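S.K.: With the input below, show me the fold.
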Amino acid sequence: MSRSSLRRTVAGGATLAAGAALLAGVAAPTAGAQPAATSAAAAVPAGLVPVRTLTSLLGTHAWYAQTFHGLPVVDGYYAVHTLTSGTSVADGRRSVPATLVTTPALTAQTALGRAASARTAAASAAAGKAVAAGHPKNAPLAPAVAGDSRATLAVVGGPDAAIVWQVITTGDDGESRTLVDARTGAVREVRSLSKNAEGPAATPAGTDATGTASVFDPNPVVALRDESLTDGKDANSAVPNRAYVTVALPRLLPGSTTLSGRYAKVTKAAGGLAKSAGHDFTYRRADDRFEQANAYYGIDKAQAYIRSLGFTDVNNEPQRLHVDTYKGDNSFYSPTQDTITYGTGGVDDAEDLEVVWHEYGHAIQDAQVPGYGSSEEAGATGEGFGDYWAVSMAQPTSRGFDDPCVMDWDSTSYTTTVPHCLRRTDTGKTVADMTGEVHDDGEIWSNALWDVHQALGRDEANRIVLEAQFSYTPDTSFAAAARVTVATARSLYGDPAARTVRQAFAARGIL
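M.R.: Next up, the predicted model:
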């Protein structure tokens, strides 16, 4: 959402958890390290740790994380893309002096204390900025303050290279990372991480079960075409029964009595997990179990659609979900935990599938590109893709009701104008309108993708967008990502499609 929730919430996990942690977004890197074309796969340099290898429609993508003397280098990455059109390398390694001292002068315990103070101050500043701006929903996601913290040594590369304690804090309010200089004790950076996707977890053998649920698809405002609806403090009476639709919940794991499936898994929820031996998860919205069923349905539906396009390696896992566990008006994707958390402020976020799908968009991108979004423009493409993915997923059931409006139901709690929209994918914004805020600038990117969707059709557009993202870099620029997307359109559908995609980006001033 345009709240910190639907802003920057995702990360890249991996078969090697350590490798994934290296790439979870942290210190602002040098933006835009782009793939360099090669005629054959280059030998992988020393000092790299495999993170994951993914298969797309056009080839394979091998990702590595940079190390120095066995320590992770923050945001250092290396990727080899072997496609039908040739092989390319994306080299995002950070320079580290060979003489850098890697022995800490500061204990981990001291670093944890300094990080805690810095996180508290940063969270207060973020809250103040939101109030001052008069738009708290567009505030930067505050660093997680509550929860467990752990400190590990890492290296920051670049002109101010240093050995640091990397402090990861995880709690119900999200995840954050603080870098504390391990020699001087200075806090180098405090940043919200709330954004890892591991490989597919082992699942029980046997025949999957199919459950039943009542859900909103995509949300009550769209289903009833009624902008006057309000939350009514979660009352059943606030939303007419005709807004609900009875659906099947497929792919529930054999033997499971909870919402645990091949593509989605509710692992934590307010009031405990919904349980049914007969797989009947039919509730109304005043019952917190309704949001669990709604979120499961939305994530399962999105992954099933992705697979219908031919992809089998786009967030190929049961996505873990925490439902109604955050009491603020926010939702977020947490990187090291590989979880999406849905909040309860205003409209319970998991009641609006466009919120559910926006957050899943972050999980998708970081599954494809470990640590995605480590530059401002990459972050903006992430927010833009999340918004685009939400409206594209909603389009088949919206029956044309203001498709470009993002989160029509959730936004009724914090907008006064009609139609109620958190953001839109048809604002007409161009790069001349950039503000440096990832949600604002994301509307530029989402508008380009929506124009491609309108011109080429939903399935063709989404194959192009999803395939292209495999070859983005974590710190990509608008222009670099757009060029990759145009090239992908050409490889998949030929020159006419490539021209259409280029025109969409040109209209936004990106190309």
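S.K.: use CA for all of it now, contacts and neighbours both
M.R.: Fine.
S.K.: Which stretches in this protein count as helices?
M.R.: Assignment of helices within the chain using DSSP state H yields the ranges 17-23, 108-133, 220-224, 289-308, 353-368, 376-398, 438-456, 458-469, 478-493, 495-507.
S.K.: now the first one: how far from the chain's centre is it?
M.R.: When you say that, I think you mean helix 17-23. Relative to its chain's centre, helix 17-23 lies at 16 Å (Cα atoms, centre = their mean, to the nearest Å).
S.K.: can you pull the buried residues of it?
M.R.: Ala18, Gly19, Ala20, Ala21, Leu22, Leu23 (16 or more other Cα atoms under 10 Å).
S.K.: Stretch 219-239 too?
M.R.: The neighbour-count criterion (16+ other Cα under 10 Å) identifies Asn219, Pro220, Val221, Val222, Ala223, Leu224, Glu227, Leu229, Thr230, Asp231, Asp234, Val239 as the buried residues of stretch 219-239.
S.K.: Mind putting these into a markdown table with distance to Asp459?
M.R.: As requested, these are arranged in a markdown table below (distance: Cα to Cα, whole Å):
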| residue | distance to Asp459 |
| --- | --- |
| Asn219 | 22 |
| Pro220 | 25 |
| Val221 | 25 |
| Val222 | 22 |
| Ala223 | 23 |
| Leu224 | 26 |
| Glu227 | 29 |
| Leu229 | 32 |
| Thr230 | 33 |
| Asp231 | 34 |
| Asp234 | 35 |
| Val239 | 32 |
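S.K.: which one of these sits closest to Asp352?
M.R.: Distance from Asp352 was checked for each of the buried residues of stretch 219-239 by Cα to Cα. The minimum falls on Asn219, at 5.1 Å.
S.K.: that older thread, need the helices of the chain in JSON lines with distance to Arg191, can you?
M.R.: Formatted as JSON lines, the entries for the helices of the chain read as follows, by distance: least, Cα to Cα, whole Å:
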{"stretch": "helix 17-23", "distance to Arg191": "14"}
{"stretch": "helix 108-133", "distance to Arg191": "8"}
{"stretch": "helix 220-224", "distance to Arg191": "35"}
{"stretch": "helix 289-308", "distance to Arg191": "27"}
{"stretch": "helix 353-368", "distance to Arg191": "17"}
{"stretch": "helix 376-398", "distance to Arg191": "13"}
{"stretch": "helix 438-456", "distance to Arg191": "14"}
{"stretch": "helix 458-469", "distance to Arg191": "24"}
{"stretch": "helix 478-493", "distance to Arg191": "22"}
{"stretch": "helix 495-507", "distance to Arg191": "30"}
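S.K.: Single out the most deeply packed of these.
M.R.: With neighbours defined by mean count of other Cα atoms under 10 Å, none of these is more surrounded on average than helix 353-368, at a mean of 31.
S.K.: And it, what does it pack against?
M.R.: Where contact means 3 or more Cα pairs under 8 Å, 6 or more residues apart in numbering; DSSP states H and E, helix 353-368 is packed against helix 289-308, strand 331-334, strand 339-343, helix 376-398.
S.K.: Let's compare: structure for the following, please.
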Amino acid sequence: MGCFALSFSFLTSCGSPAKKSVTIGADALAGSCVGGPTTGAISRWDENPRTSSGNASLAFTSTLSASDAKPGVLTGLAGNCLLQNQMFSLTKDSYYPSSIAAPSGGALLYAPSTPQFRQLNSFYAASELRDLMGTIGENLSSLSRISIDAHCKVANNAYFSPSQNALCLGYADVGSYRRIWAADDADVIVHEAGHAVNHALSSTSVLNSSGEAGAIDESIADYWALTVHNNSVLSEWFLGYLGGIRDASLNYPYPGSMQYEVHDDGEVLTQTLWRLRASLGRAHSDAIVAKTLVMLPTPARFSDFYLTFYAAAKLHYGVTASSDPNLTLIRQEFTARGIHRTDAPTAIAPDGTRPTYVIDDHSISALSGGNCNGVLDVGETALVLVNLRNPIAGHQGMGVAYLSSIPAGITVPSGGGVGEFFRFLPSQSFANSLPTGSTRGDATSSAAFLVRATTAGMKTFSANYVPMFADPLSTAPAYGTYQFNFTLNVASGTNQSSCSNSALWP
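M.R.: You can find the predicted model right below:
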């Protein structure tokens, strides 16, 4: 069973959901007018204070200078004396509710120290993504107007909330009684607006359908920011302070670098797309990425993204022959990254040393009755990780196991009969292939089956393992499904309403 995000943040992983205590309310329309300006001159950053000033070492505690700002023009305003266009709205502010920039005629020129500067910078940057979508011909008319909170009350983060259809742009305290704001960093703004675009072109359900679907969403949100600003480095300012800059010019391999953390794992795909942008050209790459989102199936994993990207490219170029030079470039790049693959282990089976882990604690809401003894007892709903071993001396990418035979006395809650094994290291068990750190538990939960015992005794299960297949030139081989069996001895221990035992987890 999987761990899938319900909000889409710049820094927060599935294991640590974005802060949901922040309420982004409906736009307040006081001060609106009829026949107001539809354009407005502003001052804004050329991406962020560091890139705009040309000083890559600009201190985060610096007083930001108006001389480093660049001119910009807001276009397509609604003409109602509010900061609104067809796609975005900024008419409220959590920290500065009485200082809202409003286009009522004349220039909107504010100093970088003012909240209005950051509001206008946010609106301008988000609208750059709107303009890109128009350039590549994507129709986002079905997307409701997105509210922007340029001074959201959330520390060290920024996020897009699908339920509130809003961007929350937070802050970081940098010392000396100073803060830096995500609203000063156009990469953050476009990234979060990019989530809204992704979910409009695809859907929230598709982009929440697997462990790798969240990484796809983060990757494409990064890609939109990078392509808008024509810069491979993401967020030299906000992430620069928080220590999480992402660089699409690097070369992380799949699946060896995967950590089961959506932002980290998304970098593998972003780097692939950035190289393709250089070889195919920006206009073609942008259009194919957007078309891929429209066509993306569910569940969506990296293999599905690659095959869909290839199909979208064929439609975009109007070609079918695999010898087409652009299709060849796409195959070469996904192959070099390790995503083009046809994993075919000669056999796969539970590890001989530790074949299963029974996790009968209360760490997630789906578990109940557990007494934390590592044995499945009658009345318990527990996670069962079958610790499969990779039999080959090479990596395996995302594979999926499905329960095919469930013994009497066992029930499987909805979705509990599927396990996603996000990677295997060469000649290693899945437990030995897990990442270190906070995402280890998420990866374990995603690979484990969820079962409930109703009677005691020895129980034998059968399951099918489907290895990763991602080759647009052929169909999945018939031998690509491997059956394995495992047994559990269900006991009759006393159920408990709460307990914890970290030793249950690999």
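S.K.: Looking at the helices and strands packed on helix 353-368 of structure 1, which is nearest to Asp91 of structure 1?
M.R.: helix 376-398 (16.2 Å).
S.K.: rewinding a little: nearest to Val89 of structure 1, out of the helices and strands packed on helix 353-368 of structure 1?
M.R.: With Cα to Cα as the measure, helix 376-398 is the member of these nearest Val89 of structure 1 (18.4 Å).
S.K.: and of the buried residues of helix 17-23 of structure 1, the nearest to Val465 of structure 1?
M.R.: The closest of these to Val465 of structure 1 turns out to be Leu23 (Cα to Cα; 22.3 Å).
S.K.: pretty sure the closest one contacts Val74?
M.R.: Yes: applying Cα atoms under 8 Å as the test, Leu23 of structure 1 and Val74 come out as touching, 6.6 Å apart.
S.K.: Onto which residues of structure 2 does stretch 360-370 of structure 1 map?
M.R.: Per the alignment by TM-score structural alignment, stretch 360-370 of structure 1 matches residues 193-203 in structure 2.
S.K.: for stretch 498-508 of structure 1, same thing?
M.R.: Mapped onto structure 2 with TM-score structural alignment as the criterion, stretch 498-508 of structure 1 occupies residues 327-337.
S.K.: compared with structure 1, how much does the matching stretch deviate?
M.R.: Its match in structure 1 and stretch 327-337 of structure 2 itself, once the structures are fitted together, sit a mean 1.7 Å apart by mean Cα distance after the TM-score superposition for structure 1.
S.K.: And that stretch, how far out from the chain middle?
M.R.: Stretch 327-337 of structure 2 has its C-alpha centroid displaced from the chain centroid by 23 Å (Cα atoms, centre = their mean).
S.K.: Next: stretch 262-280 of structure 1.
M.R.: Between the centre of stretch 262-280 of structure 1 and the centre of its host chain there is 22 Å, according to Cα atoms, centre = their mean.
S.K.: one step back: take the buried residues of helix 17-23 of structure 1 and lay them out in JSON lines including distance to Thr425 of structure 1.
M.R.: As requested, those are exported to JSON lines (distance: Cα to Cα, whole Å):
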{"residue": "Ala18", "distance to Thr425 of structure 1": "37"}
{"residue": "Gly19", "distance to Thr425 of structure 1": "35"}
{"residue": "Ala20", "distance to Thr425 of structure 1": "31"}
{"residue": "Ala21", "distance to Thr425 of structure 1": "32"}
{"residue": "Leu22", "distance to Thr425 of structure 1": "33"}
{"residue": "Leu23", "distance to Thr425 of structure 1": "29"}
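S.K.: Identify the farthest-apart pair in those.
M.R.: The largest distance within the buried residues of helix 17-23 of structure 1, taken as Cα to Cα, falls between Ala18 and Leu23 and amounts to 9.2 Å.
S.K.: you'd agree Gln66 of structure 1 is up against Leu48?
M.R.: Yes: using Cα under 8 Å, Gln66 of structure 1 and Leu48 qualify as a contacting pair, with a distance of 4.7 Å.
S.K.: Could you tell me which residues touch both of those two?
M.R.: When contacts are counted by Cα atoms under 8 Å, 6 or more residues apart in numbering, Gln66 of structure 1 and Leu48 have Tyr78 as shared neighbours.
S.K.: These two: who's more crowded?
M.R.: It is Gln66, of Gln66 of structure 1 and Leu48, that has more neighbours when counted by other Cα atoms under 10 Å, with 26 against 21.
S.K.: Tell me which residue of structure 2 matches up with the more buried one.
M.R.: That one, Gln66 of structure 1, aligns with nothing by TM-score structural alignment.
S.K.: go on, Ser392 of structure 1?
M.R.: Aligned against structure 2 by TM-score structural alignment, Ser392 of structure 1 finds its counterpart in Thr227.
S.K.: any idea how far Gly244 of structure 2 is from Glu236 of structure 2?
M.R.: Separation of Gly244 of structure 2 from Glu236 of structure 2 (Cα to Cα, to the nearest Å) stands at 9 Å.
S.K.: Next, name the residue at the spatial heart of structure 1.
M.R.: Nearest to the mean C-alpha position of structure 1, by Cα atoms, centre = their mean, lies His362 at 1.3 Å.
S.K.: just to revisit the earlier point, quick one, which of Gly244 and Glu236 of structure 2 is more surrounded?
M.R.: Per other Cα under 10 Å, whichever of Gly244 of structure 2 and Glu236 has more neighbours is Glu236, with 24 against 16.
S.K.: With adjacent residues omitted, what lies nearest to the more buried one?
M.R.: Ile245 (6.3 Å; Cα to Cα, 6 or more residues apart in numbering).
S.K.: The alignment partner in structure 1 of the one you found: neighbouring residues, count only.
M.R.: With TM-score structural alignment defining the correspondence, Ile245 of structure 2 maps onto Leu422 in structure 1. For Leu422 of structure 1, the neighbour count with other Cα under 10 Å is 22.
S.K.: Does Leu422 of structure 1 touch Ser413 like I think?
M.R.: No: contact status for Leu422 of structure 1 versus Ser413: not in contact, 10.2 Å apart, counting by Cα under 8 Å.
S.K.: that older thread, and the gap between the match of Ile245 of structure 2 and Ala126 of structure 1?
M.R.: For Leu422 of structure 1, the distance to Ala126 of structure 1 equals 19 Å [Cα to Cα].
S.K.: rewinding a little: from the buried residues of stretch 219-239 of structure 1, which single one is nearest Val89 of structure 1?
M.R.: Where the buried residues of stretch 219-239 of structure 1 are concerned, and distances follow Cα to Cα, Val89 of structure 1 has its nearest neighbour in Asn219, at 42.3 Å.
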